[in-house]
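S.K.: no sequence for this one, just the structure:
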C-alpha cells in the first residue's frame, strides 16, 4: 500500500485534564500517514485522484484547535475519524498527536498517542 505523510503540523489548543490547560492552552503536534493507492494520481498528475495536503491540514486544525477535550486519545481518534470520513479514497490512516511539555512533575519531553484506523468495511 502506498503512503502519504503529512508531518509536523503545529496547533494551539485548550485540551487537558487540568483547568489550567483549558484556560492557558498549549501547543499540539500532529503527524498523519494516509494509506491508499496513489498509482492513478501519479501516472496522470491528477490532484483529484489523491488527497489534497492542505485539506488534511485543515482537518487537523479543526480538531486540534477545536472543542476542548481532556485526553490526547480523544483528539487522536477524532482526527482519524474525520480523515476517514472526508477522504473516502484512503484505505487507512495512522494519526499521531503529540503534547509537548505536559504538566507532569519531573522532566518529560512530550506525551503522544498514535492510532491506526481503517475504513469501515475495508
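M.R.: Thanks, I have it. Computed from a prediction, not measured in an experiment: that's the story for all the values here.
S.K.: use CA for all of it now, contacts and neighbours both
M.R.: OK.
S.K.: now the strands for the protein?
M.R.: According to DSSP state E, the chain carries its strands in the segments 2-13, 26-36, 92-100, 110-118.
S.K.: by contact count, what packs against the last one?
M.R.: Going back to what we said before, that points to strand 110-118. Where contact means 3 or more Cα pairs under 8 Å, 6 or more residues apart in numbering; DSSP states H and E, strand 110-118 is packed against helix 72-86, strand 92-100.
S.K.: presented hereafter is structure B, for comparison with structure A:
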C-alpha cells in the first residue's frame, strides 16, 4: 500500500475540558498518513487522480474550525470520518499533538489508526 502523508500541520483551535481552555485558541499539530493506491496518479500525472495534499489540509482545518470539542479523541474521529468520506483512502493514521497541555511535558496527544471498513454503514 502506498502512503500519502502530511506532517506538521499547525492549527489554532478552541479545545479542552477546562473552562479556561474554552475561551482562547490553543495550538495543535496534526500528522496524517493515508494508505492509497497511487498508480493511477503516477500513470496520468494529473492531480485529479491523486489525493490532493492541499485539499486534505484544508478539510482538516475546516473540521477543526467547525468544532469546539472537549477531547482530542472527538476531534480525531471527526477528522478521520471526513477524510474517508471525501477521499479514496484505504487506511489512515492520524496524530494530534497538543503542545503545552501538561506542565513539564513537551507534548501530549492522540494517535488513531483506522481502515475504511471501520466506517461501515452500521457503524455510523
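M.R.: Ah, there it is. Please read all numbers here as calculations on a predicted model, not as lab measurements.
S.K.: tm score of chain vs chain?
M.R.: Here the TM-score for the pair of chains, by TM-score structural alignment, normalised by the length of the first structure, is 0.91; 118 aligned residues with a Cα RMSD of 1.2 Å.
S.K.: mind checking the end-to-end distance for stretch 52-71 of the first structure?
M.R.: Counting by Cα to Cα, to the nearest Å, you get 28 Å between the two ends of stretch 52-71 of the first structure.
S.K.: what does stretch 43-53 of the second structure give?
M.R.: By Cα to Cα, one end of stretch 43-53 of the second structure lies 18 Å from the other end.
S.K.: isn't residue 49 of the first structure right up against residue 41?
M.R.: Yes: counting by Cα atoms under 8 Å, residue 41 is a contact partner of residue 49 of the first structure at 4.8 Å.
S.K.: just to revisit the earlier point, residue 61 of the first structure is nearest to which of the strands of the first structure?
M.R.: Comparison of those against residue 61 of the first structure by Cα to Cα identifies strand 2-13 as nearest, at 6.6 Å.
S.K.: check the mean deviation of that closest one from the second structure.
M.R.: Here the mean offset of strand 2-13 of the first structure against the second structure after fitting is 0.6 Å, by mean Cα distance after the TM-score superposition for the first structure.
S.K.: could you list the buried residues of that strand?
M.R.: 3-4, 6, 10-11, 13 (16 or more other Cα atoms under 10 Å).
S.K.: same list (those) but as JSON lines, adding distance to residue 74 of the first structure.
M.R.: Below are the buried residues of strand 2-13 of the first structure laid out as JSON lines (distance: Cα to Cα, whole Å):
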{"residue": "3", "distance to residue 74 of the first structure": "24"}
{"residue": "4", "distance to residue 74 of the first structure": "23"}
{"residue": "6", "distance to residue 74 of the first structure": "20"}
{"residue": "10", "distance to residue 74 of the first structure": "17"}
{"residue": "11", "distance to residue 74 of the first structure": "16"}
{"residue": "13", "distance to residue 74 of the first structure": "13"}
